[in-house]
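# Predicted structure and sequence below. I'll ask about it afterward.
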Amino acid sequence: MNHRPLKPTTATDHSAEPVPDRMRASVIDATGGTDALHILDVPVPSPVLSELLIRVVAAGVNPIDTKTRAGSGLSAAIAAYPATLGFDFSGVVVSAPYEAHPLSPGTEVYGLASFPRTGGSYAEYVVAPSQSLARKPTSLSHVEAAGVPLAALTAWGVVVETARAHEGQRMLIHAGSGGVGHFAVQLAAYFGARVTVTASGRNAAWLRELGAAEVIDYATTRFEDVVADVDVVIDLVGNTADEVGTRSLQVLRPGGLYVLVPTGAWPGYAEAAEAAGLRATSYKVTPDGDVLATLGRLLDSRAIQVYIDSVFDLGDASAAHEAVESGHTRGKTVLRVSDD
């Protein structure tokens, strides 16, 4: 990277370090299998208005990335190819909108890229709006921090803002050992809910350490046979596997709340819930720097933690996608993009 031509700097760039014209990125030229991902030299993005330019140290990999690469997810919104995927990142501010900006050049930050409106985080540099960033938790490495934003913001949105987790509430969380799931379990328990989780048996002890009161091994037990009258179901599976969504309606109390997270996982959930006399909503993550700052304080105080299952180099993004698509990862998968 040091041998690439540098952009000329001016007094108004507010940059911490010289910025090259081009960068390495993991891109797709069209949707397809994991082999569609490949490394390409692309132009470094230029921030506008309230956007910051960040040098990416690590990038998180999420199921929405794999769905988009495969042709579903957000693929219809990709305006042009080659396209750089990715939302999560942790890195260092290179350029801020103005001199007195609170996230000045040199500040370590984590947050979400505005993909697909802009290039994603599978790259050496990314632009992101100020409102989508917060200072990186000091107790976390960049690799750990990159696993937080999308998953933890989603968990906060469904557990805290939508389900309003509170003392005595009975909550069932499906796929509790995944990226969103392991944050959802911790946040629900932190706010006092009694948490029941479905997961593989190998993750039971770990999930209890995170705060789950009960763990149901989905391979050996039908959850509807042992759970009833819960207040909220957080469904991170839907009807893509074993009719988990439909079965979840059976275990809710009258008037209970069903929250569906995965995109396209059960198109008919709203009608089915209404017919059963239940409330239901889907959820889409909302970038929020203030919530990221709150999550950062919880992480630094060890009230919650992030678990990184595996780390791949940027050039191995295809292998990272394969790992996520296997459905057997615990916590988060992360790409190491550059040196800390």
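That came through, no problem. Numbers count the residues shown, from 1 in each chain.
# make it CA atoms for all contacts and neighbour counts henceforth
Will do.
# residue ranges of the helices in this protein, please?
63-70, 142-146, 149-156, 179-190, 204-210, 223-226, 244-248, 269-275, 289-300, 317-325 (DSSP state H).
# what does the last one contact?
With C-alpha atoms under 8 Å, 6 or more residues apart in numbering as the test, helix 317-325 has contacts from 26, 34-38, 61-63, 66, 311-312, 329, 333-335.
# That helix: how far from the chain's middle?
Counting by C-alpha atoms, centre = their mean, to the nearest Å, helix 317-325 is centred 15 Å from the centre of its parent chain.
# mind listing what's buried in that helix?
317, 318, 319, 320, 321, 323, 324 (16 or more other C-alpha atoms under 10 Å).
# returning to that earlier point: could you save the helices of the chain as JSON lines and add columns showing distance to residue 51?
Output for the helices of the chain, formatted as JSON lines (distance: least, C-alpha to C-alpha, whole Å):
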{"stretch": "helix 63-70", "distance to residue 51": "22"}
{"stretch": "helix 142-146", "distance to residue 51": "19"}
{"stretch": "helix 149-156", "distance to residue 51": "17"}
{"stretch": "helix 179-190", "distance to residue 51": "26"}
{"stretch": "helix 204-210", "distance to residue 51": "36"}
{"stretch": "helix 223-226", "distance to residue 51": "46"}
{"stretch": "helix 244-248", "distance to residue 51": "39"}
{"stretch": "helix 269-275", "distance to residue 51": "37"}
{"stretch": "helix 289-300", "distance to residue 51": "13"}
{"stretch": "helix 317-325", "distance to residue 51": "26"}
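# Take this one as well and set it beside the first:
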Amino acid sequence: MKAIVYQKFGTTEVLQIVEQPKPAFKSDQVLIKVKAFSINPMDWKIRKGEMTLMSGSKFPKYTGADFAGIVEDIGPSVTGFKKGDEVFGVVKNIMKEGASAEYVVLTSSLIWKKPADISFAQAAAIPIVGTAAMTALEKMGTIDAQTNILINGATGGFGMFLLQLLKQRGANVTAVTSSKGMAFAKKWGANPVIDYARENVLTSKATYDIVIDLSGKMGYKNARQIMKPKALFLNPTPKPIEIPLSLFKNLFTSQKHIVMLSSPSTKYTAILLGALKNGLEIEVNKKFPFAGYKEAYEYAEQGGYIGKVVVEIS
């Protein structure tokens, strides 16, 4: 089979397609023919060597975490799935494994049946950002129409899920996005919507109970200017040093810096599938063929697009 690997840290130029044996599977595992995998910021953070404390420096390394495909075969102890099922899922350890291959093997706890009314590309976009959005909701605690929430960088994959999940819960959300993202932010439930090129949210008079920075550009220090005295700052893209520092600083301030670390689960996925039935949309901004994988990663790393970027395997 063909798989994308890299033998050293670096730009997209270190990525290469290699031939590997089709993976063997154990009694509790499922062999899946991959039809699509999505691109997430963690992919290039690991590849650039920014996460070596967690990823290590042993090569080869792989890329791609969430995917969708068709069950090719199952181990004898697997229940709930059969050959031919359309599924989506996520690799167990994104620091060590990858889904950017023609076949993947996982335990059945890491895959779920794909709804018939969404494409493989849309399904592949669910696990990582959907889980992150669910984690954010849990960190927010009890929210209602009186809770003022600001989402900075609101129309990428993460924001796409979070905005719509908050809308389904009746939350009061302000979104900061680009001019081309404004219509999407409004459709997905934000009001008001701020064009960051025209207005600096940090200089506004509005203050918020919860600020979540999906762009990674605002930071807790800046966000404190627009946070209420007992507000939360949710940080889904922490630098390694911020994890212990936030815990220490939170002992001395009522404006809490909450580092988010998320892990896919059947509980979260069930809620996300329920949200899909209630109208949650999945916007795939651009699809690339497997042979165009370098172009796909280069496009994704530039940012500024709406929704998710997906690579399809024919």
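Arrived safely. Quick caveat, the model's predicted, so the values are computed rather than measured.
# quick revisit: of all the helices of the first structure, which lies closest to residue 198 of the first structure?
Nearest of these to residue 198 of the first structure, taken as C-alpha to C-alpha: helix 223-226 at 7.5 Å.
# Quick one: the residues in the second structure that the closest one pairs up with.
Counting by TM-score structural alignment, helix 223-226 of the first structure lines up with residues 201-204 of the second structure.
# returning to what we had before: quick check: which of the helices of the first structure is nearest to residue 50 of the first structure?
That would be, of these and by C-alpha to C-alpha, helix 289-300, which comes in at 13.2 Å.
# average distance between that closest one and the second structure?
In the superposition against the second structure, helix 289-300 of the first structure averages 2.3 Å from its aligned positions (mean C-alpha distance after the TM-score superposition for the first structure).
# List the buried residues in that helix.
289, 291, 292, 293, 295, 296, 297, 298, 299, 300.
# who are the neighbours of that helix, in terms of helices and strands?
Applying 3 or more C-alpha pairs under 8 Å, 6 or more residues apart in numbering; DSSP states H and E, one finds that helix 289-300 of the first structure contacts strand 133-135, helix 149-156.
# what angle do the longest one and helix 179-190 make?
Using axes from the mean of the first three to the mean of the last three C-alpha atoms, to 10 degrees, the interaxial angle of helix 149-156 of the first structure with respect to helix 179-190 works out to 40 degrees.
# In the second structure, what range does helix 149-156 of the first structure match?
Under TM-score structural alignment, the match for helix 149-156 of the first structure is residues 127-134.
# once aligned to the first structure, how far is the matching stretch on average?
Relative to the first structure, stretch 127-134 of the second structure is 0.9 Å off (mean C-alpha distance after the TM-score superposition for the first structure).
# what does that stretch rub up against?
40, 65-66, 89-90, 157-159, 161-162, 165, 236, 261-265, 268-269, 272.
# returning to that earlier point: identify each buried residue in the match of helix 223-226 of the first structure, please.
Within stretch 201-204 of the second structure, the residues that qualify as buried are residue 201, counting by 16+ other C-alpha under 10 Å.
# What is the end-to-end distance of stretch 250-259 of the second structure?
By C-alpha to C-alpha, to the nearest Å, the extent of stretch 250-259 of the second structure from end to end equals 11 Å.
# next one: that stretch to chain centre, how far?
With C-alpha atoms, centre = their mean, you get 24 Å for stretch 250-259 of the second structure.
# next one: stretch 59-71 of the first structure
Taking mean C-alpha positions (C-alpha atoms, centre = their mean), stretch 59-71 of the first structure and its chain are 10 Å apart.
# who's in contact with that stretch?
28, 30-34, 36, 73-75, 85-90, 121-122, 143, 146-148, 150-151, 179, 263, 320-321, 324-325, 332-337.
# again, only this time at 6 Å
Residues from elsewhere that reach stretch 59-71 of the first structure (C-alpha atoms under 6 Å, 6 or more residues apart in numbering): 31-33, 73-75, 88-89, 121, 146-147, 321, 333-335.
# If we ignore the residues flanking it in sequence, what's nearest the most far-flung residue of the second structure relative to its centre?
Relative to the centre of the second structure, and counting by C-alpha atoms, centre = their mean, the farthest-placed residue is residue 76 at 32.0 Å. In space, residue 76 of the second structure comes closest to residue 27 once its chain neighbours are excluded; the distance is 5.2 Å by C-alpha to C-alpha, 6 or more residues apart in numbering.
# can you tell me which residues contact the one you found?
75, 76, 77.
# how about a cut-off of 10 Å?
74, 75, 76, 77, 78, 107 (C-alpha atoms under 10 Å, 6 or more residues apart in numbering).
# PyMOL command to pick out the buried ones of those residues?
Buried members of these, defined by 16+ other C-alpha under 10 Å, are picked up in PyMOL with:
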select buried, resi 74+75+78+107
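# and which of the contacts of helix 317-325 of the first structure is nearest residue 245 of the first structure?
The shortest approach to residue 245 of the first structure among the contacts of helix 317-325 of the first structure belongs to residue 63, at 18.1 Å (C-alpha to C-alpha).
# That closest one matches what in the second structure?
For residue 63 of the first structure, the aligned residue in the second structure is residue 41 (criterion: TM-score structural alignment).
# That match: neighbour count?
12 (other C-alpha atoms under 10 Å).
# same thing with residue 187 of the first structure?
Residue 187 of the first structure has 25 nearby residues by other C-alpha under 10 Å.
# Any figure for the gap between it and residue 213 of the first structure?
On the measure of C-alpha to C-alpha, residue 187 of the first structure and residue 213 of the first structure end up 13 Å apart.
# quick one: common contacting residues for these two?
The contact lists of residue 187 of the first structure and residue 213 share 193, 195, where a contact means C-alpha under 10 Å, 6+ apart.
# one step back: mind checking how far the residue nearest to residue 76 of the second structure is from residue 107 of the second structure?
Taken as C-alpha to C-alpha, the span from residue 27 of the second structure to residue 107 of the second structure is 9 Å.
# shared neighbours of these two, which are they?
Residues touching both residue 27 of the second structure and residue 107 (C-alpha under 10 Å, 6+ apart) are 74, 75, 78.
# Show only the entries of the residues you listed found in strands.
residue 74 (DSSP state E).
# and the shared contacts of residue 27 and residue 107 of the second structure as TSV, adding distance to residue 257 of the second structure?
Compiled in TSV, these are given as follows (distance: C-alpha to C-alpha, whole Å):
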residue	distance to residue 257 of the second structure
74	44
75	44
78	42
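# who's in contact with residue 338 of the first structure?
55, 56, 57, 58, 59, 91, 123, 124, 125, 313, 314.
# Recalculate using a threshold of 7 Å.
Applying C-alpha atoms under 7 Å, 6 or more residues apart in numbering, we find residue 338 of the first structure in contact with 56, 57, 58, 124.
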